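Q: can you look at this prediction? I've put the sequence above it.
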Amino acid sequence: MTDTSIAEACRAVLLAAKPRDKVRAARETARAWRRGRLAHAFDVPMPDRPARPERPELLPASQMPKRGKGGSERGRVAMLHALAHIEFGAIDLAFDIVGRFGAAFPRDFVDDWIGVGADEAMHFALLDRRLKVLGASYGSMPAHDGLWEAAEATAKDALARLAVVPMVLEARGLDVTPATVERFRAAGDERSAAILLRIYTDEIRHVGAGTKWFEEGCESQGFAIVPHWQRLVRTHFRGVLKPPFNDSARGQAGLSRDFYSALAVKGYV
């Protein structure tokens, strides 16, 4: 017998401010869902914004200090901090998509995105631990709030959320991570490189979940998949789609060039 809903549990993740509390809430929610201890019910709203710790200081992206390419130890620490912040925000994005939009999809949608959320919590914990080994900590450098800005822009449309967050923002990670891994290896930082490679492998699956549910949502609502994705990206994504694209990893995730090449050709780069 369950007395707590998946929506309540997701809301609790979003309202946990301290990193250790958010990671713990994410893991406990994923475990409870897998064990059948949470009702498949969407009876509470998601907050407009997730809770955040006092640090890091959040700056507009245009005001963020340059962090270099990762050759020096200082540059590598800055890169790891930036990635930790992305993963911290990704925890909220995964649980928000469940609590906000789960009622519109089959139960398998919750299975997939709760799994993504558990992955993101693990990714953050790995990066946070690595930062501490290197004499730093999450929150010791400024960060920006671009991920949640994308969430706010897509808060009323599940297909827009899927189009922008996993299929644009997370797909961008597939494009840039292999070169970052090689820079860390060239600097002799094999441990950090291994963490980034683990994250990269998981993110292929996350982009795949976004693509799968976007396609299923379009089919159920009668939208032509690729044109609707392009329309949503033009409408809701404030950035640009930058080549080069990692076509191989994107293809593994089901995100074919049909989606993004036309935007690049027409000047959205």
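A: Happy to help now that I have it. All values derive from a computational prediction rather than experimental measurement.

Q: C-alpha only now, for contacts and for neighbours.
A: Fine.

Q: for this structure, which helix is longest?
A: helix 190-221 (DSSP state H).

Q: how far away from the center of its chain is the following helix or strand past that helix?
A: The element immediately downstream of helix 190-221 (helix or strand, assigned by DSSP states H and E) is helix 225-236. Centroid displacement of helix 225-236 relative to its chain, using C-alpha atoms, centre = their mean, to the nearest Å, is 19 Å.

Q: now do helix 225-236: everything it contacts.
A: For helix 225-236, contacts defined as C-alpha atoms under 8 Å, 6 or more residues apart in numbering pick out 150, 153-154, 160, 163-164, 214-215, 218-219, 258-260, 263.

Q: try 10 Å this time
A: 150-154, 157, 159-164, 167-168, 211, 214-219, 223, 239-241, 256, 258-260, 262-263, 268 (C-alpha atoms under 10 Å, 6 or more residues apart in numbering).

Q: tell me the angle it makes with helix 190-221.
A: 110 degrees (axes from the mean of the first three to the mean of the last three C-alpha atoms, to 10 degrees).

Q: helix 225-236: what's the following helix or strand?
A: Criterion used, DSSP H and E; the element after helix 225-236 is helix 247-252.

Q: all helices for this protein, in order.
A: 6-14, 19-34, 73-101, 107-133, 146-153, 158-164, 171-186, 190-221, 225-236, 247-252, 257-265.

Q: now these as JSON lines including mean neighbour count and distance to residue 49?
A: Below are the helices of the chain laid out as JSON lines (neighbours: other C-alpha atoms under 10 Å; distance: least, C-alpha to C-alpha, whole Å):
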{"stretch": "helix 6-14", "mean neighbour count": "24", "distance to residue 49": "8"}
{"stretch": "helix 19-34", "mean neighbour count": "19", "distance to residue 49": "14"}
{"stretch": "helix 73-101", "mean neighbour count": "23", "distance to residue 49": "9"}
{"stretch": "helix 107-133", "mean neighbour count": "20", "distance to residue 49": "17"}
{"stretch": "helix 146-153", "mean neighbour count": "18", "distance to residue 49": "8"}
{"stretch": "helix 158-164", "mean neighbour count": "24", "distance to residue 49": "15"}
{"stretch": "helix 171-186", "mean neighbour count": "18", "distance to residue 49": "23"}
{"stretch": "helix 190-221", "mean neighbour count": "19", "distance to residue 49": "22"}
{"stretch": "helix 225-236", "mean neighbour count": "17", "distance to residue 49": "18"}
{"stretch": "helix 247-252", "mean neighbour count": "16", "distance to residue 49": "30"}
{"stretch": "helix 257-265", "mean neighbour count": "14", "distance to residue 49": "29"}
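
Q: one more structure, for comparison:
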Amino acid sequence: MEIRAFAERVLLSDSLSEKLIPIETPITDHEPGKPFDVDEPTRPANLQFAPKRTAPAMPKFAGLVDPARRALAHHIMANHELQALEVMAWTLLRFPEADPEFRQGLVTVMADEQRHTRMHAERAAKLGLEFGDLPVNCYIWKKARSFQSVMDYLAGLPLVFEGANLDHSIEFANAFEAAGDKRSAALMRVIHNDEIEHVRFGLEWLRRLKPEHASDWETWNAHLHWPLRPEKAYGDLFQEEARKAAGMTDEFIALLRKQAADSK
């Protein structure tokens, strides 16, 4: 299967099940095609982006003792994962001239995003809420629309959104555990481990593509578009060891910690 055909299926299908079909092997990239852009991904009717401030907010951790609130949390996170998958497909189509090795690596990450979407949707359903029964937001997608290059993508999605999820995944794992939901907690820990590899992928490519003498921190900041900024790249439960495992230097982590302290 061609990478472009896979990306088009993910981005342009109006069927959730089609979006989540794994790429057929062998994966080829003989015809990356011309740059292609869309304002929004094509989605089924029940997963269309809702007007601003009409989708339900993430429930507070204390409320997760209620199975309905846990279902809502998984519903929201399924949409986060689906948006990330769609942004990755858009990146493949928007920047077909990108390094073929980057494109192959991104497809591998997309397979995880497909799996994460299914995991959250299935868990929400087990808790009584079908994915698409509630309105969903477009926050990640809208922020990605400002990406003007692969470097912007690397700075924004892997190093901000997935970087922050190094913390959020553990925060939710702990909260689900406290609510007595070991299955949901285990799901979040699986996602946490995958996010380490996704952040590593983003960081490795940022280093490969950045100017020779530029630092990771300088390059990252240079490619962030407001409102994405360093303080969006972490949560309350800062996971230093996960960031080290993802390849962040002590200096980069120290600057992130300083940013976190200064923003309080």
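A: That came through, no problem. Keep in mind the model is a prediction, meaning the values are calculated, not measured.

Q: kindly reformat the helices of the first structure as JSON lines containing distance to residue 56 of the first structure.
A: Output for those, formatted as JSON lines (distance: least, C-alpha to C-alpha, whole Å):
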{"stretch": "helix 6-14", "distance to residue 56 of the first structure": "17"}
{"stretch": "helix 19-34", "distance to residue 56 of the first structure": "11"}
{"stretch": "helix 73-101", "distance to residue 56 of the first structure": "9"}
{"stretch": "helix 107-133", "distance to residue 56 of the first structure": "13"}
{"stretch": "helix 146-153", "distance to residue 56 of the first structure": "14"}
{"stretch": "helix 158-164", "distance to residue 56 of the first structure": "25"}
{"stretch": "helix 171-186", "distance to residue 56 of the first structure": "21"}
{"stretch": "helix 190-221", "distance to residue 56 of the first structure": "21"}
{"stretch": "helix 225-236", "distance to residue 56 of the first structure": "26"}
{"stretch": "helix 247-252", "distance to residue 56 of the first structure": "31"}
{"stretch": "helix 257-265", "distance to residue 56 of the first structure": "33"}
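
Q: just give me the match in the first structure for residue 178 of the second structure.
A: Aligned by TM-score structural alignment, residue 178 of the second structure pairs with residue 186 of the first structure.

Q: measure its match to residue 72 of the first structure for me?
A: 11 Å (C-alpha to C-alpha, to the nearest Å).

Q: in the second structure, what residue corresponds to residue 145 of the first structure?
A: Per TM-score structural alignment, residue 145 of the first structure is aligned with residue 138.

Q: which helices and strands does the longest helix of the first structure pack with?
A: Applying 3 or more C-alpha pairs under 10 Å, 6 or more residues apart in numbering; DSSP states H and E, we find helix 190-221 of the first structure packed against helix 73-101, helix 107-133, helix 158-164, helix 171-186, helix 225-236, helix 247-252.

Q: read off where the shortest one ends up in the second structure.
A: In other words, helix 247-252 of the first structure. Going by TM-score structural alignment, helix 247-252 of the first structure sits over residues 240-245 in the second structure.

Q: give me the mean deviation of that stretch from the first structure.
A: Superposed on the first structure, stretch 240-245 of the second structure shows a mean distance to its aligned partners of 1.4 Å (mean C-alpha distance after the TM-score superposition for the first structure).

Q: contacting residues for residue 256 of the first structure?
A: Contacts of residue 256 of the first structure (C-alpha under 10 Å, 6+ apart): 211, 226, 247-250.

Q: which among those gets closest to residue 178 of the first structure?
A: residue 249 (10.2 Å; C-alpha to C-alpha).

Q: how much space between the closest one and residue 179 of the first structure?
A: For residue 249 of the first structure, the distance to residue 179 of the first structure - C-alpha to C-alpha - is 13 Å.

Q: residue contacts, whatever residue of the first structure lines up with residue 93 of the second structure?
A: By TM-score structural alignment, residue 93 of the second structure lines up with residue 99 in the first structure. Each residue near residue 99 of the first structure by C-alpha under 10 Å, 6+ apart is listed here: 5-11, 14, 41-47, 110.

Q: one more: residue 118 of the second structure?
A: 16-17, 20, 78, 81-82, 112, 124, 131.

Q: turn those into a markdown table, including distance to residue 51 of the second structure.
A: What follows is these, written out as a markdown table (distance: C-alpha to C-alpha, whole Å):
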| residue | distance to residue 51 of the second structure |
| --- | --- |
| 16 | 20 |
| 17 | 24 |
| 20 | 25 |
| 78 | 18 |
| 81 | 19 |
| 82 | 18 |
| 112 | 28 |
| 124 | 23 |
| 131 | 18 |
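
Q: who wins for proximity to residue 62 of the first structure among the helices of the first structure?
A: helix 146-153 (10.8 Å).

Q: spatially central residue in the first structure, please.
A: Closest residue to the average C-alpha location of the first structure: residue 90 at 3.7 Å, with C-alpha atoms, centre = their mean.

Q: excluding its backbone neighbours, what's nearest that residue?
A: Nearest non-adjacent residue to residue 90 of the first structure, counting by C-alpha to C-alpha, 6 or more residues apart in numbering: residue 120, 6.1 Å away.

Q: now check that neighbour against the second structure: what is it aligned to?
A: Counting by TM-score structural alignment, the partner of residue 120 of the first structure is residue 113.

Q: residue 203 of the first structure -> the second structure?
A: Under TM-score structural alignment, residue 203 of the first structure pairs with residue 195 in the second structure.

Q: one step back: ok, which pair from the contacts of residue 99 of the first structure is furthest apart?
A: Checking the contacts of residue 99 of the first structure with C-alpha to C-alpha, the most distant pair is 47 and 110, at 18.3 Å.

Q: end to end, how far does stretch 64-83 of the first structure reach?
A: 14 Å.

Q: quick one on the thing from earlier: wait, doesn't the match of residue 203 of the first structure sit right on residue 109?
A: Yes. Residue 195 of the second structure lies in contact with residue 109 (C-alpha atoms under 10 Å); the separation is 9.4 Å.

Q: what do these two both touch?
A: residue 201.

Q: now do the contacts for the nearest residue to residue 126 of the first structure once chain neighbours are set aside.
A: Using C-alpha to C-alpha, 6+ apart and skipping the chain neighbours, the partner closest in space to residue 126 of the first structure is residue 195 (7.0 Å). With contacts defined as C-alpha under 10 Å, 6+ apart, residue 195 of the first structure is in contact with 80, 123, 126-127, 130, 181.
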